[in-house]
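A.B. asks: here is my input; please provide its structure:
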Amino acid sequence: MARSLRGMTATALAKSAAVTPEWLSKVERNRTTPSDELVGRLAKSLDFPEEFFYRDPAPLPSSEAFHFRASSKLAQKDESAARSLASLASELSEWMDRTYELPTPGIPEIQELADADVDAGPDIAAGALRNFWGLGTAPVSNMVGLLESKGARVFSVSGNYQAIDAFSFRHGRSSIVFLNPSKSAERLRFDLAHELGHLVLHGGSLYEEDSKLRERQANDFASAFLMPRAGILGSLRGNITLADLTRLRDTWKVSAMATTVRLHQLNLISDWHYRQMCQELAKRGFRRSEPGSTLISESSSLWAQILNDLREDGLGFPYLANLIGVRASDIRALLVGLVPLAINGGATQPTRGAGKLHVVSSS
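C.D. replies: Next up, the predicted model:
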């Protein structure tokens, strides 16, 4: 787990710690136990506190509860790193539950949605969830806030893990979502809705036979959830032009490309019109960014409150790091783009009472 988080091969670690690759393999397969002195060398090579290696094995999400976006460019090491990050997030999530009064988990699976058929398609499921949450047909003003108000925990995957896209899983009753903060604000919102689609539709199957179908379904769910049919129809005026695309983008807070796809899905533009718009948007740089957008990436109200609570007690990232036996930099990396990271504080661990956090989100 430490190796995967540091992006280090077994060969490189063995060389750094002055052991043989064969011996290290036995350690990782629980065939032999290293001495305290060797644990110290491994910890130094991996830049982990020695205490990390004496902790009980951290639980990893099961394959049945882990939505990981597969990619031809994605190496096995990236999936291992994602699972290791998920384990750290799970431990922090458990600490949050023990320490604070948090919103009741409320992200249902499709079978739980009122009046929703078990085999309902993504569009129907998205509408059913909007009704279930009382969102109507207006734009969702803050996706991070909405999901946190339903008991989800949001984290970042950043730094050495740029190849990893968003992923999600259920941990106990809570849902945990990871985002890659290198994207535009519009695309981050779509990623959140995409992962919400996985959590609602798929019940957590990583190795389901048709992963491409699962990804299309999550994309279709995200489109329908962020841009409901009735809402889109109500915001149109006459023939749809490129100027309309940026107006709709700014209204619904999704990318111009995603807006175009949704208009095509709803048969509001022809196949020819759709191709022409996509080509023109690509020429203007809309495939990689959102020219002219003023949308700011959404932040985490939940983590902002927790960090403020720690700050009031003179604590910070070192305290959270000590809880799970990692470095403060590992905690910072989990929150990149979600909160301001200029929080300081010692690593002392006083007894803490159970606080109360109330995440308020306007939908």
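
A.B. asks: switch to C-alpha atoms for all contacts and neighbour counts from now on
C.D. replies: OK.

A.B. asks: which secondary structure elements does the helix or strand harbouring Glu186 contact?
C.D. replies: Element membership for Glu186, per DSSP states H and E: helix 185-201. The contact analysis (3 or more Cα pairs under 8 Å, 6 or more residues apart in numbering; DSSP states H and E) places helix 185-201 against strand 66-68, helix 122-133, helix 143-149, strand 167-171, strand 174-179, helix 211-226.

A.B. asks: what is the distance between it and the centre of its chain?
C.D. replies: Centroid separation for helix 185-201 versus its chain: 9 Å, with Cα atoms, centre = their mean, to the nearest Å.

A.B. asks: again, but for stretch 289-305
C.D. replies: 14 Å.

A.B. asks: now the end-to-end length of that stretch.
C.D. replies: 31 Å (Cα to Cα, to the nearest Å).

A.B. asks: same check, this time on stretch 14-26
C.D. replies: End-to-end span of stretch 14-26 (Cα to Cα): 12 Å.

A.B. asks: this one as well, want them side by side:
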Amino acid sequence: MTNATFNASLLLLARQYRRASQGEVAAKAGLNQGHYSRIENGLLPDGPSHENVERIAAALQFPSTFFYQTDGLTGLPLSVHPMHRKRAAVGERVLKQIHAELNIRLIHLRRYLRAADLHPELPLPHVDVDEGGGPQEIAHLIRRAWSIPEGPIANLTDYCERAGILIIWCDLEKGIDGVTMRVRDLPPCIFLNRSVPPDRMRASLAHELGHVIMHRIPTENIEDEANAFAAELMVPERQFRRQFIGRAGISLEWLALQKAHWKMSMAFLLYRAGAIDAITRHQSEYAWKKIASMGWRLREPHETDFPYEEPSIFPALLRMHSETLGFDLETIGRLVSCDVGELQQMYRPYLGRGKPGLYVVK
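C.D. replies: Predicted coordinates:
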């Protein structure tokens, strides 16, 4: 790496990923904190010495090659789902760590995509909310553009992938269900928290899809707009109203049946019923109290779960490196400048141990 240039922004990224302070990293690396700060801020005209980079890399448990990559950083996503008002509860250091991890994953993704060509088969338009007639109309547009039949969407993940969106499961912080990242040189990426139940994951994916289609700059309304898009996309009002014909009220048993039909949570469906005035305020309040008394606000009964919609494109991309190209984990680690243990943690269970091979650029 003697001819490579040290990338100070990646040092900041690595430190935030480890949730460490400058002082902690400097102490582990045996450096003066002031000197370390100048390294991280790119204030050394000739860059840090190779010896100091090695010491910092060891302190942060990153390969030293990571810091000589040319990748730039992408800013915080438009939103960290759920809503903005809940982000404060997550904590600034945690948000920085999430931001760092997503950037590291994007760096890896660039390397993985060198060996693949992705050709979307469905359109993925960008539609301004006002120009498109509002989130509900845009949801109708997407259903038409993707030829989605009436009724429940069988597999939203499949539709998104066919439109060129990469769906990636990862371990996000508790309370954050999904994050959208849009970068000029990469396909749109939606990162979903693998630990949430399937009903919440589907709702989060629909919400994040709303961001991909409708939003380019943050506004105070983007979360409400994404929620409205998701509601109409997954449970169209006109079709949902048919379920109430001849009904005097609703019960938890009826909500459970609707959950099995629409593949959305009972809470989502109850909220939807109240939002379109399909039930009275009294009926809504009574049902919410029943759900709360059963302890279902945080987790609905496992008996009502349906299977996860597992992504296929990104796992196939990983398996192509380990199985088709025959890379072992050490080779993949060198490709993306990542420790083998970190790779296993980040990309379980899709990376196997193939035979060492050459990196083939398609």
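
A.B. asks: skipping adjacent residues, who's closest to Phe317 of structure 1 in space?
C.D. replies: Ala328 (5.1 Å; Cα to Cα, 6 or more residues apart in numbering).

A.B. asks: mind checking how far the one you found is from Cys278 of structure 1?
C.D. replies: 44 Å.

A.B. asks: got it, and Pro228 of structure 1?
C.D. replies: Pro228 of structure 1 sits 21 Å away from Cys278 of structure 1, going by Cα to Cα.

A.B. asks: higher neighbour count, those two?
C.D. replies: Neighbours were counted for Pro228 of structure 1 and for Cys278 using other Cα atoms under 10 Å; Pro228 has more, 23 against 18.

A.B. asks: quick one: residues contacting that one.
C.D. replies: Shown in contact with Pro228 of structure 1 (Cα atoms under 8 Å, 6 or more residues apart in numbering): Gly127, Thr137.

A.B. asks: distance from the longest helix along structure 1 to the middle of the chain?
C.D. replies: Ranked by number of residues, the top helix in structure 1 under DSSP state H is helix 76-99. Relative to its chain's centre, helix 76-99 of structure 1 lies at 11 Å (Cα atoms, centre = their mean).

A.B. asks: stretch 179-186 of structure 1 too?
C.D. replies: Worked out by Cα atoms, centre = their mean, stretch 179-186 of structure 1 lies 10 Å from the chain centre.

A.B. asks: so which bit of structure 2 is that stretch matched to?
C.D. replies: Aligned by TM-score structural alignment, stretch 179-186 of structure 1 corresponds to residues 192-199 of structure 2.

A.B. asks: what of stretch 45-54 of structure 1?
C.D. replies: On structure 2, the counterpart of stretch 45-54 of structure 1 by TM-score structural alignment is residues 59-68.

A.B. asks: and the end-to-end length of the matching stretch?
C.D. replies: The first residue of stretch 59-68 of structure 2 is 17 Å away from its last residue (Cα to Cα).

A.B. asks: what does stretch 312-323 of structure 1 give?
C.D. replies: Note: stretch 312-323 of structure 1 ends 18 Å apart using Cα to Cα.

A.B. asks: touching that stretch from outside, list them.
C.D. replies: Contacts of stretch 312-323 of structure 1 (Cα under 8 Å, 6+ apart): 92, 307, 310, 327-332, 343-349.

A.B. asks: ok, now stretch 156-163 of structure 2?
C.D. replies: For stretch 156-163 of structure 2, the surrounding residues in contact (Cα under 8 Å, 6+ apart) are 120-124, 146, 166-167, 202, 205-206, 209, 309-313.

A.B. asks: just the buried subset of those, written out for ChimeraX, thanks.
C.D. replies: Per 16 or more other Cα atoms under 10 Å, the buried members of the contacts of stretch 156-163 of structure 2 correspond to this ChimeraX selection:
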select :124,146,166,167,202,205,206,209,311,313
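
A.B. asks: which members of the contacts of stretch 156-163 of structure 2 occur in strands, if any?
C.D. replies: Among the contacts of stretch 156-163 of structure 2, the members falling in strands (DSSP state E) are Leu166, Ile167.

A.B. asks: ok, Thr246 of structure 1 - contacts?
C.D. replies: Ala256.

A.B. asks: helix or strand next in line after the helix or strand harbouring it, which one?
C.D. replies: When elements are assigned from DSSP H and E, Thr246 of structure 1 belongs to helix 242-252. Counting by DSSP H and E, the next helix or strand C-terminal to helix 242-252 of structure 1 is helix 256-265.
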